[in-house]
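Visitor: no sequence for this one, just the structure:
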């Protein structure tokens, strides 16, 4: 069994990611690479998954379809503080969460604990699925996010939430999708150029965790480290339309310099393998005079935080501090 995973382990991993269910008809070499990435990442998440727990006082509305195609990839969850349900009203701010996983791994279930902890801080949190590499391109994943945005916009009135205070969050690859979604939703010209003109929502801000923002090394094959496998899948993932976009609609630094962006909060840590991406995005935001905050955690001696720690190890004190910082950042913008 790959990675010494038992059948029970595989069944558990499948609760938060497909392994090979969506790889039917995919070229053997591509399917093999994606399966290996999913198994290796799932094995890493397996131990901490036993600590993911539901949060008391948070109501869950699960598996809501945002497209009428019966696809598990087109469903979302909503987490609401029960107190907000009892109070009613239309003032509760909203977060839309986009899970990570190298664009090829994971689902909304991977982020369920994080989303509930975030909801408990005083938010409604929509957590969405999207189709995974290798069956779709980057722009097609953004099309899924846009479809979820449109569904959420059309259903906000069904819940005790504010329509004017919608924020975006995402981690790792979800941070990339969150950054691009925020930029496209706030810039109609960029959205039209990308071929995704209708977003339904204009985010008031974004809180991005350990995101992958510099896509150039993945496009030109120069990436190293854990994201290297994406260069092998570049012909599948980065279609000619995305490659042909002007830099201001594709390159993170040009986008920051030339597009209208809401305030952004960035979180990383000094032992995060994508730390540099957050720091480079922060530098670009600073040069462009955009409003942003960045939190680069230094773990205590002998302690590891690592990649996307507020999401995957959400019970840590440091993770709770990040959630409090997200609350402060967001509530200042209301």
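Guide: Nice, thanks for sending it over. Here the structure is a predicted model, which is why all the values come from computation and not from measurement.
Visitor: all contacts plus neighbour counts: C-alpha atoms, from now on.
Guide: OK.
Visitor: Going along the chain, name the helices of the stretch 201-334 of the chain.
Guide: Remark: helices assigned in the stretch 201-334 of the chain by DSSP state H, counting those that start in this stretch are 216-220, 229-232, 234-237, 240-244, 252-258, 275-287, 309-312, 317-331.
Visitor: most neighbours per residue, which of those?
Guide: When the helices of the stretch 201-334 of the chain are scored by mean count of other Cα atoms under 10 Å, the highest mean neighbour count falls to helix 309-312 (a mean of 24).
Visitor: Centre of the chain to it, how far?
Guide: Computed by Cα atoms, centre = their mean, to the nearest Å, the separation of helix 309-312 from the middle of its chain amounts to 12 Å.
Visitor: Put this next to the first one:
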């Protein structure tokens, strides 16, 4: 299949996903107890995909709250800062400030520009978050699917001057205490090993990611960028019903090989066929999702407490 027709097929697939997501979100009840501040532009002359949302518990007063940064998934081609709205509301209700950003997408831009948008949103938070009640001494990073890949890259780039130069970003003045990876698609270069439209289009997606920036070609997979970097604790969330379970297994091997500290919340086939890709983000209301998300928050809390003790 030629690149043009393959790209059209891929974009049609994400258009269908978007319709299903919209139908699901309309049916879902919203979590109670959260306040939202939406569509802040994080750069001057921002485009429609250069905005962010903030979420707070309804009982929020003057005390600064621990902060969760959520990076949405969508195959690097789909989604915005509203996609995980209900999930972010649920996290906020548990006593966190949550920031979710949009970022520009393939095929309009490449991976380097995507990362630059994410860092621009984080620099906005660096400038304005504290006055809005976010505690930037307690910051946690989470991403799902392709958003997990972007979160993993963000964490490594923050720790590496070499990677900052490759991606053309400046380090943040705050750091991340922990990272949660949800059904992560962390190895784009290995996508051709799987099944489905994203695997069929793996070479095209890689070409689009690199775009006009060949210098990033050896700094795309998480396994490429995490070497020789000291990372904070990582939590891996996934399950055997996930169509990208094979990517989660790859990631677990990478973490073991690099001797990173990591924890897991993994669901078996026997625990339910409905526990598919990013189920705990798209279906916040399920009991399994709430169990998973509360386990993630417990992981964040323990790492925040241990940091304060040290």
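Guide: Perfect, I can see it now. Just so we're clear, the structure is a prediction, and the values are computed from it rather than from any experiment.
Visitor: where does the TM-score land?
Guide: With the length set by TM-score structural alignment, normalised by the length of the second structure, the two chains reach a TM-score of 0.89; 301 aligned residues with a Cα RMSD of 2.2 Å.
Visitor: picking up where we left off before, quick one: which of the helices of the stretch 201-334 of the first structure is nearest residue 70 of the first structure?
Guide: Closest to residue 70 of the first structure of the helices of the stretch 201-334 of the first structure is helix 234-237 (Cα to Cα; 23.8 Å).
Visitor: All the strands of the stretch 101-250 of the first structure, residue numbers only.
Guide: Assigned strands in the stretch 101-250 of the first structure, in chain order: 124-128, 161-171, 205-209 (criterion: DSSP state E, counting those that start in this stretch).
Visitor: Same list, those strands, but as CSV with distance to residue 307 of the first structure and mean neighbour count please.
Guide: CSV is the format used below for those (distance: least, Cα to Cα, whole Å; neighbours: other Cα atoms under 10 Å):
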stretch, distance to residue 307 of the first structure, mean neighbour count
strand 124-128, 20, 28
strand 161-171, 9, 23
strand 205-209, 9, 28
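Visitor: Quick one: average offset of whichever strand or helix holds residue 47 of the first structure versus the second structure, please.
Guide: When elements are assigned from DSSP states H and E, residue 47 of the first structure belongs to helix 28-49. Average distance, helix 28-49 of the first structure versus aligned residues of the second structure after superposition (mean Cα distance after the TM-score superposition for the first structure): 3.3 Å.
Visitor: Now that helix: buried residues?
Guide: 30-31, 34-39, 41-43, 45-46, 49 (16 or more other Cα atoms under 10 Å).
Visitor: so what's the closest residue to residue 174 of the first structure other than its chain neighbours up against?
Guide: Counting by Cα to Cα, 6 or more residues apart in numbering, residue 174 of the first structure lies nearest to residue 100, which is 4.2 Å off, once chain neighbours are set aside. Contacts for residue 100 of the first structure (Cα atoms under 8 Å, 6 or more residues apart in numbering) come out as 106, 170, 171, 172, 173, 174, 175.
Visitor: Most neighbours among those residues, which one?
Guide: Neighbour counts for the contacts of residue 100 of the first structure, by other Cα atoms under 10 Å, peak at residue 171, which reaches 30 neighbours.
Visitor: Please tell me how far it sits from residue 300 of the first structure.
Guide: Look at residue 171 of the first structure and residue 300 of the first structure: by Cα to Cα, to the nearest Å, they are 22 Å apart.
Visitor: Identify the residue of the second structure aligned to residue 67 of the first structure.
Guide: The alignment partner of residue 67 of the first structure in the second structure, by TM-score structural alignment, is residue 43.
Visitor: from memory its match sits against residue 50, does it?
Guide: Yes - contact criterion Cα atoms under 8 Å: residue 43 of the second structure and residue 50 qualify, at 7.1 Å.
Visitor: The residue mapped onto residue 262 of the first structure from the second structure - nearest residue in space that isn't next to it in sequence?
Guide: Under the alignment by TM-score structural alignment, residue 262 of the first structure pairs with residue 232 in the second structure. In this structure, residue 232 of the second structure finds its nearest non-sequential neighbour in residue 178, 5.3 Å apart by Cα to Cα, 6+ apart.
Visitor: Tell me which residues touch that neighbour, please.
Guide: By Cα under 8 Å, 6+ apart, the contact set of residue 178 of the second structure is 139, 140, 141, 232, 233, 234, 235, 300, 303.
Visitor: who's more crowded, residue 43 and residue 50 of the second structure?
Guide: Per other Cα under 10 Å, whichever of residue 43 of the second structure and residue 50 has more neighbours is residue 50, with 23 against 14.
Visitor: Residue 10 of the first structure in helix, strand or coil?
Guide: Three-state assignment for residue 10 of the first structure (DSSP: H, G, I helix; E, B strand; the rest coil): helix.
Visitor: Against residue 128 of the first structure, how distant is it?
Guide: Residue 10 of the first structure is 23 Å from residue 128 of the first structure, where distance means Cα to Cα.
Visitor: now residue 200 of the first structure
Guide: Taking Cα to Cα, one finds residue 200 of the first structure at 16 Å from residue 128 of the first structure.
Visitor: now residue 320 of the first structure
Guide: From residue 320 of the first structure to residue 128 of the first structure the distance is 22 Å (Cα to Cα).
Visitor: want to throw the strands of the stretch 101-250 of the first structure into TSV with distance to residue 152 of the first structure?
Guide: Listed next are the strands of the stretch 101-250 of the first structure as TSV, based on distance: least, Cα to Cα, whole Å:
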stretch	distance to residue 152 of the first structure
strand 124-128	8
strand 161-171	10
strand 205-209	16
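Visitor: wait, which of those is closest to residue 309 of the first structure?
Guide: Closest among the strands of the stretch 101-250 of the first structure, using Cα to Cα: strand 205-209, at 8.6 Å.
Visitor: Give the aligned range of that closest one in the second structure.
Guide: Using TM-score structural alignment, strand 205-209 of the first structure pairs with 178-182 in the second structure.
Visitor: and that stretch, how far from the first structure on average?
Guide: Looks like 1.0 Å for stretch 178-182 of the second structure (mean Cα distance after the TM-score superposition for the first structure).
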